[in-house]
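[1] predicted model and sequence below, questions to follow.
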Amino acid sequence: MKAVFPGTFDPLTMGHLDLIKRASKMFDQVTVLVATNTSKKAMFSFAERKALLEQEIAFLPNVNVIAAPKDLTVNVAKKIKAQAIIRGVRDAQDFEYEKAIALMNRHLAPEIETVLLLTDARYSFLSSSIVKEVALFGGDLTGLLPDKTAQALREKVKQYD
């Protein structure tokens, strides 16, 4: 059974990585989809995000990464013949947001199920936006991001000085 896990991953957090690892145990194949969120301005390019993700998930043999900057998640899921879309939920606000997206995806592709995974409590406060803010002001990124991603973010924020 195949699943797709979409997100902007700008940058990949430990919460994202935890969900990817857990999904890799539930599905035969997991495709991490670097996607566009039109309400967010990305710090990393699609190529940079894809490359960082590939490095950080290299230890998971049944996980791969693709980028689709101008496509709907359900269209990508159909193309790769995925039966499920995986989404993470941190709190009630996330749930309401994800529920609306899941219902739209069901409308567009009723054959594809959405699977909501609850975020591990250790990461329930994490978001890429918060982590970027911490990095921009020189805060400690320990435990928030995988190592290579943390280093890439430190390098990226130097461009904003």
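    Structure's in. What do you need? Residues are numbered from 1 along each chain as shown.

[2] make it CA atoms for all contacts and neighbour counts henceforth
    Fine.

[3] ok, and the closest non-adjacent residue to M43?
    Distances taken as CA to CA, 6 or more residues apart in numbering place D10 nearest to M43, at 6.5 Å, with adjacent residues excluded.

[4] kindly report the same for F27.
    That would be M1: by CA to CA, 6+ apart, it lies 5.6 Å from F27.

[5] check T119 too.
    R90 (5.2 Å).

[6] please enumerate the helices of the chain.
    Assigned by DSSP state H, the chain shows helices spanning 14-26, 46-56, 73-79, 92-108, 128-136, 147-158.

[7] another one to put next to it:
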Amino acid sequence: MRALFPGSFDPVTQGHQDVLRRAALLFDEVVVCVMVNANKTGRFPIDERMGRLRAAATGFGNVTVDSHTGGLLVDYCRRGGIDVVVRGVRGVSDLDYEMPMARMNRELAGVETFFIAADPALAHISSSLVTEMSRAGRGPA
């Protein structure tokens, strides 16, 4: 089964890497995709994010990295023959955000969502937090 792990990955975090590693062990193929929102300015260029994701996927022959600009996630899934979307969740607030999208993806295209609970040691990490700490000179981005 092919799975899609979408996100902005701006920047790629240890939490993203953990979800990717675990998804790669569960699915036949995982496409990790940088989803580009034309209305947002990312901190890192798309090519750099994709490079960091490729580095995170080293050793997993079943992981590919791609990007997608515009259009719905389910359209990308249809074109790629992808049946399931993988989402990492850190807590209830993430589930509250993700559930309506999961329902819509299923209704629009029959695409299921597979939630991977964050490793408790990494659950506090977010791209926003990593960015803030980096700007303050307190950690790598």
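    Yep, it's here. All values reported here derive from a predicted model rather than from experimental measurement.

[8] mind checking the TM-score on these two?
    Here the superposed chains carry a TM-score of 0.93, computed using TM-score structural alignment, normalised by the length of structure 2; 141 aligned residues with a CA RMSD of 1.5 Å.

[9] picking up where we left off before, okay if I get the helices of structure 1 as a markdown table plus distance to I85 of structure 1 and mean neighbour count?
    Compiled in a markdown table, the helices of structure 1 are given as follows (distance: least, CA to CA, whole Å; neighbours: other CA atoms under 10 Å):
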| stretch | distance to I85 of structure 1 | mean neighbour count |
| --- | --- | --- |
| helix 14-26 | 10 | 18 |
| helix 46-56 | 18 | 18 |
| helix 73-79 | 7 | 17 |
| helix 92-108 | 9 | 14 |
| helix 128-136 | 20 | 16 |
| helix 147-158 | 24 | 16 |
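
[10] which one of those lies nearest to V65 of structure 1?
    helix 46-56 (6.3 Å; CA to CA).

[11] in contact with the residue nearest to F27 of structure 1, which residues?
    27-29, 82-83 (CA atoms under 8 Å, 6 or more residues apart in numbering).

[12] so which residues make contact with stretch 4-23 of structure 1?
    Contact partners of stretch 4-23 of structure 1, identified using CA under 8 Å, 6+ apart, comprise 30-37, 42-44, 49, 53, 57, 60, 73, 77, 82, 84-88, 117, 119-120, 123-124, 126-129, 132, 143-146, 149, 153.

[13] got a list of contacts for stretch 125-144 of structure 1?
    Stretch 125-144 of structure 1 is contacted by residues 9-15, 90, 123, 150, 153-154, 157, 160 when judged by CA under 8 Å, 6+ apart.

[14] pick out whichever of the residues you listed sits closest to E96 of structure 1.
    R90 (10.9 Å).

[15] is it true that the closest one touches E98?
    No: shown here, R90 of structure 1 and E98 do not form a contact pair, counting by CA atoms under 8 Å, at 10.4 Å.

[16] just to revisit the earlier point, which pair of the contacts of stretch 125-144 of structure 1 spans the longest distance?
    Farthest pair in those, by CA to CA: R90 and Y160, 29.5 Å.

[17] and the two? Which one has more around it.
    R90 (18 against 7; other CA atoms under 10 Å).

[18] I'd like the distance between the more buried one and D28 of structure 1.
    Here R90 of structure 1 is placed at a distance of 25 Å from D28 of structure 1 (CA to CA, to the nearest Å).

[19] brilliant, that's me finished.
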